[in-house]
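Trainee: Show me how the following folds:
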Amino acid sequence: MTKIEEVETNVDERWKAQRLAQKLDGEIQQLKVALGELDTVKPKKTTYSKKANVFFLEKRDVIVKTKKNELKDKEKERYDVGLQLRNSK
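Mentor: Down below sits the predicted model:
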């Protein structure tokens, strides 16, 4: 009986990790698209950025820096989830 419970728990954890990986992949793609769009904006121009359902005017350079940091954090988290999935086999 305990082996069945262990397998079910392992499958459940693996499923959660796979869903998290898919979610992170989507967020990473969105950040890459946003950075691509910001590349077309002139460096000193102000641009709207959304924070907690409110839009703020900020300089493009500030937004790019923030988005790059966000992207780096998401990619690191995705790498960790990938390692977790690989080790759970």
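Trainee: alpha carbons only for contacts and neighbour counts from here, please
Mentor: Noted.
Trainee: got the residue ranges for the helices in the chain?
Mentor: 2-38, 60-87 (DSSP state H).
Trainee: tell me the angle the longest one makes with helix 60-87.
Mentor: Taking axes from the mean of the first three to the mean of the last three C-alpha atoms, to 10 degrees, helix 2-38 and helix 60-87 form an angle of 160 degrees between their directions.
Trainee: So which elements touch helix 2-38?
Mentor: Under the contact criterion of 3 or more C-alpha pairs under 8 Å, 6 or more residues apart in numbering; DSSP states H and E, helix 2-38 touches helix 60-87.
Trainee: Kindly provide the distance from the closest residue in space to E77 that isn't next to it in sequence to K76.
Mentor: Once flanking residues are discounted, E77 sits nearest to L24: 8.0 Å by C-alpha to C-alpha, 6 or more residues apart in numbering. From L24 over to K76 the distance is 10 Å, taken as C-alpha to C-alpha, to the nearest Å.
Trainee: And this one, please, so the two structures can be compared:
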Amino acid sequence: MLTEKEIIKIANDYVTSLEDEVGETLIAPEELMIKKPYGIYFIYHSKIYYETKNSIYKLLGSAPFLVENKTGKIIEFGTAHNLEFYIKEYESGRYPR
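Mentor: Below is the predicted model of the structure:
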């Protein structure tokens, strides 16, 4: 079982790996994490949007993701629904398909 610190590192490494594709510095703020017994859900934003809250810098298509604490596996979710929908789908065993 991974520690919270190890899970956060996996999440931050994942978000950093997306920066070249997105063309922005990205962050997954710890205050937006949702902790569950099986892992932690993360939401990421461009750093400039998070710091300024100016919607001109808001990313489109930045899907939330889960890092499972048993394996460190990253589960990416979609953007069609809110995060609560994906949490319920994951917890019911319907996601990922």
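Trainee: quick one: TM-score?
Mentor: The TM-score (TM-score structural alignment, normalised by the length of structure 1) is 0.25; 40 aligned residues with a C-alpha RMSD of 4.4 Å.
Trainee: still on that earlier bit, L24 and K76 of structure 1 - which one has more neighbours?
Mentor: L24 (18 against 12; other C-alpha atoms under 10 Å).
Trainee: Return the residues in contact with that one.
Mentor: K74, E75, E77, R78 (C-alpha atoms under 8 Å, 6 or more residues apart in numbering).
Trainee: for E75 of structure 1, same thing?
Mentor: So E75 of structure 1 contacts L24, I28 (C-alpha under 8 Å, 6+ apart).
Trainee: same for the strand or helix carrying E89 of structure 2, what does it pack against?
Mentor: Under the criterion DSSP states H and E, the helix or strand holding E89 of structure 2 is helix 83-91. Contacting helix 83-91 of structure 2 under the criterion 3+ C-alpha pairs under 8 Å, 6+ apart is no other helix or strand.
Trainee: Show me which positions of that helix end up buried.
Mentor: For helix 83-91 of structure 2, burial by neighbour count (16 or more other C-alpha atoms under 10 Å) applies to L83, Y86, I87, Y90.
Trainee: Please report how far the last one lies from D20 of structure 2.
Mentor: Yep, that's Y90 of structure 2 we're talking about. Taken as C-alpha to C-alpha, the span from Y90 of structure 2 to D20 of structure 2 is 29 Å.
Trainee: Please indicate which of the contacts of L24 of structure 1 are buried?
Mentor: Buried by 16+ other C-alpha under 10 Å: K74, E75, R78, out of the contacts of L24 of structure 1.
Trainee: Among the residues you listed, pick out the one closest to Q84 of structure 1, please.
Mentor: Set against Q84 of structure 1, the nearest of the buried ones among the contacts of L24 of structure 1 by C-alpha to C-alpha is R78 (9.8 Å).
Trainee: Next, format the helices of structure 1 as CSV and append distance to K51 of structure 1.
Mentor: CSV is the format used below for these (distance: least, C-alpha to C-alpha, whole Å):
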stretch, distance to K51 of structure 1
helix 2-38, 14
helix 60-87, 11
